[in-house]
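Participant: structure here, sequence nowhere to be found:
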């Protein structure tokens, strides 16, 4: 649901830019509801008409909030920092993926990366002109930011100034595992 983290704590955004911006950058625009529907049901296209720019999409998966909603007794009562720290301590792994393709007038290429608190790392690329799954796996809680989110970016290379950069994405998802601490069985 666009503009509502009450119904779904995850957010998708887009921007045209030359640099890969941090997840907190205010230049990103959240998708409207029609674009969210395309992202989930078929595919969403970002067409960068800005000269020498990339088409960029940012996906914020709020794992801490998702877990808290499913298991409120495990993470409750603390402030955001305490809740995120608790979630990081029980986090075990995550698998993330998105389907994408991109072009910039010179080559076909889309790249997905994950935010590690200071930089975009772990590049995965599709160099074809067809939607392909980009995916990765981690056991490292460093990818969970101070808001409890795992942030993915998908982008094209910069365009040549005459032909637009075009990014097409579909079905971003993440599956994560956490150890739920139960009292010992007697």
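Facilitator: In hand now; what should we look at? Since we're looking at a predicted model, the values are computed, not measured.
Participant: drop to CA atoms for contacts and neighbour counts, all remaining ones
Facilitator: Will do.
Participant: next up, the contacts around residue 113.
Facilitator: 120, 121, 122, 123, 124, 152, 153, 154 (C-alpha atoms under 8 Å, 6 or more residues apart in numbering).
Participant: find the nearest non-adjacent residue to it, please.
Facilitator: residue 123 (4.8 Å; C-alpha to C-alpha, 6 or more residues apart in numbering).
Participant: my guess is the one you found contacts residue 112. True?
Facilitator: Yes: between residue 123 and residue 112 there is a contact at 5.6 Å, judged by C-alpha atoms under 8 Å.
Participant: so which of the two has more stuff around it?
Facilitator: residue 112 (26 against 15; other C-alpha atoms under 10 Å).
Participant: correct me, but that one touches residue 153?
Facilitator: Yes: with contacts counted by C-alpha under 8 Å, residue 112 reaches residue 153, the gap being 5.5 Å.
Participant: and the top helix by length along the chain, what's buried?
Facilitator: Looking across the chain with DSSP state H, the single longest helix is helix 80-90. Judged by neighbour count (16 or more other C-alpha atoms under 10 Å), helix 80-90 contains these buried residues: 83, 84, 85, 86, 87, 88.
Participant: list the contacts of the third one.
Facilitator: Listed by C-alpha under 8 Å, 6+ apart, the contact set of residue 85 is empty.
Participant: let's verify residue 39: helix, strand, or coil?
Facilitator: What DSSP: H, G, I helix; E, B strand; the rest coil gives for residue 39 is helix.
Participant: pasting the second one now:
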């Protein structure tokens, strides 16, 4: 039998229902199918079959183009999705980080130039930094200039070294950083005195101060330098004075050294059943860890416990006023003895005072006492009976006259009440400082 003819031996007609869903057949394909079924002549049937093949090829081509386009679109959408998703994730993180709760706050992270900060805090910090560079809020000192006018004020800042020196034009560098102009503000009290105010960034707490030309004053604190220029040099070669506030505490203090900070924090050996005087040989200097505990207002507190009966927890804080004056105003004490220097300090100091943050307790309750040594005894300055660490403060115009000793120290004592031998008596200290207010005379520049 012919191999081909075996396929044409079924005489029955196709009677099964057409399983193709007619609704899915395009009009073109329906026409071609009808032609194949109904045309009388073979040439028309063959033409219909040929067109069907061509149509199928055309359809496949279109399908391939659509598939390619869809693949490209899918990749583009994926990339955009990834990008948008990351933006949403970043914004959500920034929103959480900035405690942002609505779109208005989110928009507030965008500045006028369109720069977007990651968090609202970041933008506020940047704004605050710029404001602090411009808004003069901190007083540096009050100056009597004797120029009989409202003189102009210029202030320049640099770091490291002697950074600024007087010149006929502008301050120049002297081995330090670049010199920057500071947006300072003069507060005129009258025609012969003013207060110099600078932005917070340039605030100085305990600078050394020197008059370096007729109308220029150099302030140095650690690596930071301010040059203050008042008015005209030609009119300023007269005696001037400066009102200045100095704060002594235990910042930068190194145990067993008075180079970095001349003040000392003392404890006593053995059982203390009475208040020990500054010259008692049982006093010893606290180690670095204890000094760190009282040098700033934080949660790190100094603690002293005493269990023996009648023993009093007590510490001595020795503030070296004479050395502080000499370091800040060395020109004032040239050729003077210690006695003469102390007399001069007392004359220049208008008032002084101290602040301590402390608490004390024993078996009977809470009490902490702050005293100052004078005339071979302790004068009670302040006390409180709180169970919390709170401020003890005292200030007086005659403070230096009363409490500056013959070698230039102010000796302050903090103590709790004595132990009963059963329950510990405790003394806690958070921060301690002494502040004095002085008027410093500057001699005319020769």
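Facilitator: Everything's here; your move. Note that the coordinates shown come from a computational prediction; the quantities given were computed from them, not determined experimentally.
Participant: TM-score of the superposed pair?
Facilitator: The TM-score (TM-score structural alignment, normalised by the length of the first structure) is 0.92; 185 aligned residues with a C-alpha RMSD of 1.7 Å.
Participant: now the helices for the stretch 151-300 of the second structure?
Facilitator: Counting by DSSP state H, counting those that start in this stretch, one finds helices in the stretch 151-300 of the second structure at the ranges 288-294.
Participant: now do the contacts for the residue nearest to residue 242 of the second structure when sequence neighbours are not counted.
Facilitator: Leaving aside its sequence neighbours, residue 242 of the second structure sits nearest to residue 143 (C-alpha to C-alpha, 6+ apart; 4.3 Å). Residue 143 of the second structure makes contacts with 193, 194, 195, 196, 240, 241, 242, 243, as judged by C-alpha under 8 Å, 6+ apart.
Participant: among the buried residues of helix 80-90 of the first structure, which one sits closest to residue 31 of the first structure?
Facilitator: Each of the buried residues of helix 80-90 of the first structure was checked against residue 31 of the first structure using C-alpha to C-alpha; the closest is residue 84, at 25.7 Å.
Participant: map the closest one across to the second structure for me.
Facilitator: Using TM-score structural alignment as the criterion, residue 84 of the first structure maps onto residue 342 of the second structure.
Participant: ok, now which ones touch that match?
Facilitator: Residue 342 of the second structure neighbours (C-alpha under 8 Å, 6+ apart): 322, 404, 406, 407, 408.
Participant: just those residues: which are in helices?
Facilitator: Per DSSP H, the subset of the contacts of residue 342 of the second structure in helices is residue 322.
Participant: determine which two of the contacts of residue 342 of the second structure are furthest apart.
Facilitator: Among these, 322 and 406 lie farthest apart (C-alpha to C-alpha), at 10.0 Å.
Participant: which of the two has more neighbours?
Facilitator: residue 322 (21 against 12).
Participant: and the more buried one, what's its match in the first structure?
Facilitator: Residue 322 of the second structure maps onto residue 64 in the first structure, by TM-score structural alignment.
Participant: just give the closest residue to that match, not the sequence neighbours.
Facilitator: residue 148 (4.7 Å).
Participant: again with residue 197 of the second structure
Facilitator: That would be residue 139: by C-alpha to C-alpha, 6+ apart, it lies 4.3 Å from residue 197 of the second structure.
Participant: could you verify that the one you found is part of a strand?
Facilitator: Yes: Residue 139 of the second structure: assigned to a strand according to three-state DSSP.
Participant: returning to that earlier point: ok, and the most crowded of the contacts of residue 113 of the first structure?
Facilitator: residue 154 (28 neighbours).
Participant: so that residue makes contact with residue 111?
Facilitator: Yes: at 5.4 Å, residue 154 of the first structure and residue 111 qualify as touching, with contact defined as C-alpha under 8 Å.
Participant: residue in the first structure paired with residue 360 of the second structure?
Facilitator: Aligning on TM-score structural alignment places residue 360 of the second structure opposite residue 102 in the first structure.
Participant: gap between that match and residue 18 of the first structure?
Facilitator: 15 Å (C-alpha to C-alpha, to the nearest Å).
Participant: these two: who's more crowded?
Facilitator: Between residue 102 of the first structure and residue 18, counting by other C-alpha under 10 Å, residue 102 is the more crowded of the two (31 against 16).
Participant: buried residues, the helix or strand encompassing the more buried one. List them.
Facilitator: Mapping residue 102 of the first structure onto the secondary structure by DSSP states H and E places it in strand 91-103. Residues of strand 91-103 of the first structure classed as buried by neighbour count (16+ other C-alpha under 10 Å): 91, 94, 96, 97, 98, 99, 100, 101, 102, 103.
Participant: element containing residue 402 of the second structure?
Facilitator: Going by DSSP H and E, residue 402 of the second structure is in helix 399-403.
Participant: just want the angle from the helix or strand following that helix to helix 338-348.
Facilitator: With elements assigned by DSSP H and E, the helix or strand that comes after helix 399-403 of the second structure is strand 409-416. Comparing the axes of strand 409-416 of the second structure and helix 338-348 via axes from the mean of the first three to the mean of the last three C-alpha atoms, to 10 degrees yields an angle of 70 degrees.
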